[in-house]
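Visitor: here's my sequence, what's the structure:
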Amino acid sequence: MRTSFGPLVGLALTLMSTPAFAQDETPAVTISGGATLVSDYRFRGISQTDKDFAVQGTFTVSHKSGFYATVWGSSIDDYIAAGSDQEIDLIAGFKKTFSGTTVDVGVLYYYYPGSSKIVPGTNSDFVEPYIGISHTFGPVTGKVSAAYAPKSKALSIGAGKEDNLYVAFDLSGGIPNTPLSLSAHLGHSYGPSYLTIGKGYTDWNVGATYTWKNLILGVSYVDTNKALFSPSGKNISKGGIVGSVGVAF
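Guide: This next block holds a predicted model:
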């Protein structure tokens, strides 16, 4: 699941300083999105692009009730999903904030068009329900989350249908009076399944972003405690620097 941290503190201050009648003017539906170029697409610490560049895009429609729907996509290498060269995530969820605590629940469908190019009959698609609970502490937001993919053939590594559980803890926050934000992530994948390729493993990263108008520049260090090699011989789980440049609307 791809998660972004918004400026929750700034939003709270805005709401506090807005007259009560202005709440009626809040649009029922909002639309947001963006596009990003990354030097390496890492999913839970593992490179999905053989440590090469990826182009990504997202589009979200949100209702003021808390319901939302998102489409997220990225280019990938063909070793990820039996020949598919793209990943498309279809997401539906509900998010609500109570006294600084935000609860986010939903389901994510991983769709890999053309995933049977290498192995005919292969279906790499799978579903993953998720839940996340975050809370703001001044300028810092902490979040705990879990995502569980039920047993399916797409997650099998040869032992029939298999499932996967991923739990994570994130910290993020903006540096006051600057366009800089910092983040840290720690996650663990419980295996075995296709998402772990054997035993479970831990991934982590630390990063920073710089925002100028609608432009977002990012850099992070991503690493795992796993050794996993792609068909080209690259260790796609080894630590490395990932850079990104994106635009949001």
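Visitor: please count neighbours and contacts with C-alpha atoms only from this point.
Guide: OK.
Visitor: next one: the helix or strand residue 9 falls within to chain centre, how far?
Guide: Secondary-structure element containing residue 9, defined by DSSP states H and E: helix 8-16. How far helix 8-16 lies from its chain's middle: 24 Å, per C-alpha atoms, centre = their mean, to the nearest Å.
Visitor: which strands and helices lie in contact with the following helix or strand past it?
Guide: Downstream of helix 8-16, the first helix or strand assigned by DSSP H and E is strand 29-38. Using 3 or more C-alpha pairs under 8 Å, 6 or more residues apart in numbering; DSSP states H and E, the elements in contact with strand 29-38 are strand 54-63, strand 240-248.
Visitor: so what secondary structure elements neighbour the last one?
Guide: The reference is to strand 240-248. strand 29-38, strand 215-224.
Visitor: and those strands as TSV, adding distance to residue 70 and mean neighbour count?
Guide: Shown next, in TSV, are the helices and strands packed on strand 240-248 (distance: least, C-alpha to C-alpha, whole Å; neighbours: other C-alpha atoms under 10 Å):
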stretch	distance to residue 70	mean neighbour count
strand 29-38	9	15
strand 215-224	20	19
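Visitor: redo these as a markdown table? Include distance to residue 192.
Guide: Formatted as a markdown table, these follow (distance: least, C-alpha to C-alpha, whole Å):
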| stretch | distance to residue 192 |
| --- | --- |
| strand 29-38 | 28 |
| strand 215-224 | 16 |
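Visitor: quick check: which of those is nearest to residue 208?
Guide: strand 215-224 (5.6 Å; C-alpha to C-alpha).
Visitor: what's the closest one packed up against?
Guide: Looks like strand 215-224 contacts strand 201-212, strand 240-248 (3+ C-alpha pairs under 8 Å, 6+ apart).
Visitor: can you list contacts of the longest one?
Guide: The set of residues external to strand 201-212 that reach it, using C-alpha atoms under 8 Å, 6 or more residues apart in numbering, is 44-45, 179-191, 216-226.
Visitor: now show me the structure for the sequence below, then we'll compare the two:
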Amino acid sequence: MMMKKLALAIVGASTVGLSSIAAAEEFPTSLGTFDVSMTATFATDYIWRGQSQTDGTGAIQGSLDIAHESGVYIGTWASNVDSAAFAGSSVEIDYYVGYAGNITDDIGYDLSWNRYTYPKANELTSDEVIGTLSAYGFTLGTKYAYDPDSKLYTWIGYDYALPQDFGLHFSYGRTDTKDPIDATGSNAKYDDWMVGVSKNFIGLDFLLAYTDTDIKGGTCEAWYGDKDNCNSNVTLSVSKSF
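Guide: Below you'll find the predicted structure:
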């Protein structure tokens, strides 16, 4: 489950950050063992699929996850967002439930249902199904948003552990949506990519990441009201797990 969240966090299911690497607390019960983990993240920007969700400003984020030994898990994640771009809402709150497991020691899978909500902007609430397959450091994933609009996001990522608690992270994703997001009303297909270096130090998880997209300035401005939100970004985040 924790490696699943690492892939999602870095590729942009929620954020660029290491909120995935959580130190879980185990609770044996008559229904089996549960793992409970919480993470707090401070980032210089909230990047989602190569795009700033906080208009280039900082983000404070947090998550709470509960996982059963069977592989079933539930969780919630929250972050501040740019209120002007999200119909007056300054907060994003996500909820998810899923099932994760391993086929072998090196091959794992994950399937989850996710809901993204924005208080004060209920019309932006959306639902998404996410599936991933991970093997030997690679992750292949797809996200299908079926409500309220049809969108498909596919990506491939690679994570490589280095000595001294360093890590390298790469991802490349494609968004395919039927929503007309630019002034011409054309369908949007665009790519995003990320290169990052992580480090565990004094009990904190640091990530320095470069992200970018091939979205043109006019499309980005029509979407967010600011063409700079889709420019290349260098983001630093630091996370603490409890």
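Visitor: if we compare the helices and strands packed on strand 240-248 of structure 1, which one ends up closest to residue 235 of structure 1?
Guide: Evaluated over those, closeness to residue 235 of structure 1 peaks at strand 215-224, with 10.9 Å, by C-alpha to C-alpha.
Visitor: tell me the residues of structure 2 aligned with the closest one.
Guide: Aligning strand 215-224 of structure 1 against structure 2 (TM-score structural alignment) gives residues 204-213.
Visitor: list the contacts of the matching stretch.
Guide: 16-18, 21, 47, 49-51, 190-200, 230-241.
Visitor: which among the residues you listed count as buried?
Guide: Buried members of those, counted by 16 or more other C-alpha atoms under 10 Å: 16-18, 21, 47, 49-51, 190-200, 230-233, 235-241.
Visitor: now do the contacts for residue 52 of structure 2.
Guide: 45-46, 229-230.
Visitor: quick one: the helices in structure 2?
Guide: Along structure 2, the segments classed as helices by DSSP state H run 2-11, 217-224.
Visitor: export these to JSON lines and tack on distance to residue 107 of structure 2 and mean neighbour count?
Guide: Shown next, in JSON lines, are these (distance: least, C-alpha to C-alpha, whole Å; neighbours: other C-alpha under 10 Å):
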{"stretch": "helix 2-11", "distance to residue 107 of structure 2": "11", "mean neighbour count": "22"}
{"stretch": "helix 217-224", "distance to residue 107 of structure 2": "37", "mean neighbour count": "18"}
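Visitor: for those, could you give me a markdown table that also reports distance to residue 56 of structure 2?
Guide: Shown next, in a markdown table, are these (distance: least, C-alpha to C-alpha, whole Å):
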| stretch | distance to residue 56 of structure 2 |
| --- | --- |
| helix 2-11 | 17 |
| helix 217-224 | 12 |
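Visitor: residue in structure 2 paired with residue 42 of structure 1?
Guide: Residue 42 of structure 1 maps onto residue 47 of structure 2 when the alignment is built from TM-score structural alignment.
Visitor: swap in residue 55 of structure 1?
Guide: Aligned counterpart of residue 55 of structure 1 in structure 2: residue 60 (TM-score structural alignment).
Visitor: one more: residue 169 of structure 1?
Guide: That one, residue 169 of structure 1, aligns with residue 156 by TM-score structural alignment.
Visitor: now swap in residue 143 of structure 1 and tell me
Guide: Checking TM-score structural alignment: residue 143 of structure 1 goes with residue 139.
Visitor: spatially nearest residue to its match (excluding sequence neighbours)?
Guide: Closest residue in space to residue 139 of structure 2, ignoring its immediate chain neighbours: residue 157 at 5.0 Å, by C-alpha to C-alpha, 6 or more residues apart in numbering.
Visitor: need the contact list for that neighbour.
Guide: Contacts of residue 157 of structure 2 by C-alpha under 8 Å, 6+ apart are 7, 11, 138-140, 169-172.
Visitor: now structure 1: which of those residues match?
Guide: Retained contacts for the contacts of residue 157 of structure 2 in structure 1, judged by both residues aligned by TM-score structural alignment, their matches' C-alpha atoms under 8 Å, are 138-140, 169-172.
Visitor: and which of these is nearest to residue 102 of structure 2?
Guide: residue 139 (13.2 Å).
Visitor: contacting residues around the closest one?
Guide: Counting by C-alpha under 8 Å, 6+ apart, residue 139 of structure 2 touches 7, 132-133, 156-158.
Visitor: across to structure 1, which of those hold up?
Guide: Retained in structure 1 by both residues aligned by TM-score structural alignment, their matches' C-alpha under 8 Å are the following of these: 132-133, 156-158.
Visitor: kindly reformat these as CSV containing distance to residue 72 of structure 2.
Guide: CSV is the format used below for those (distance: C-alpha to C-alpha, whole Å):
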residue, distance to residue 72 of structure 2
132, 15
133, 16
156, 24
157, 23
158, 24
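Visitor: so which two of the residues you listed are the farthest from each other?
Guide: Every pair of these checked by C-alpha to C-alpha; the farthest is 132 and 158, at 12.7 Å.
Visitor: the two: who's more crowded?
Guide: Using other C-alpha atoms under 10 Å, the more surrounded residue of residue 132 of structure 2 and residue 158 is residue 132, with 21 against 18.
Visitor: so the match of residue 42 of structure 1 sits against residue 57, correct?
Guide: No. Between residue 47 of structure 2 and residue 57 there is no contact under C-alpha atoms under 8 Å: 10.4 Å.
Visitor: buried ones in stretch 158-169 of structure 2?
Guide: Quick answer for stretch 158-169 of structure 2 (16+ other C-alpha under 10 Å): 158-159, 166-169.
Visitor: which two in those residues are spaced the farthest apart?
Guide: Going by C-alpha to C-alpha, the pair spanning the buried residues of stretch 158-169 of structure 2 furthest: 158 and 166, at 14.2 Å.
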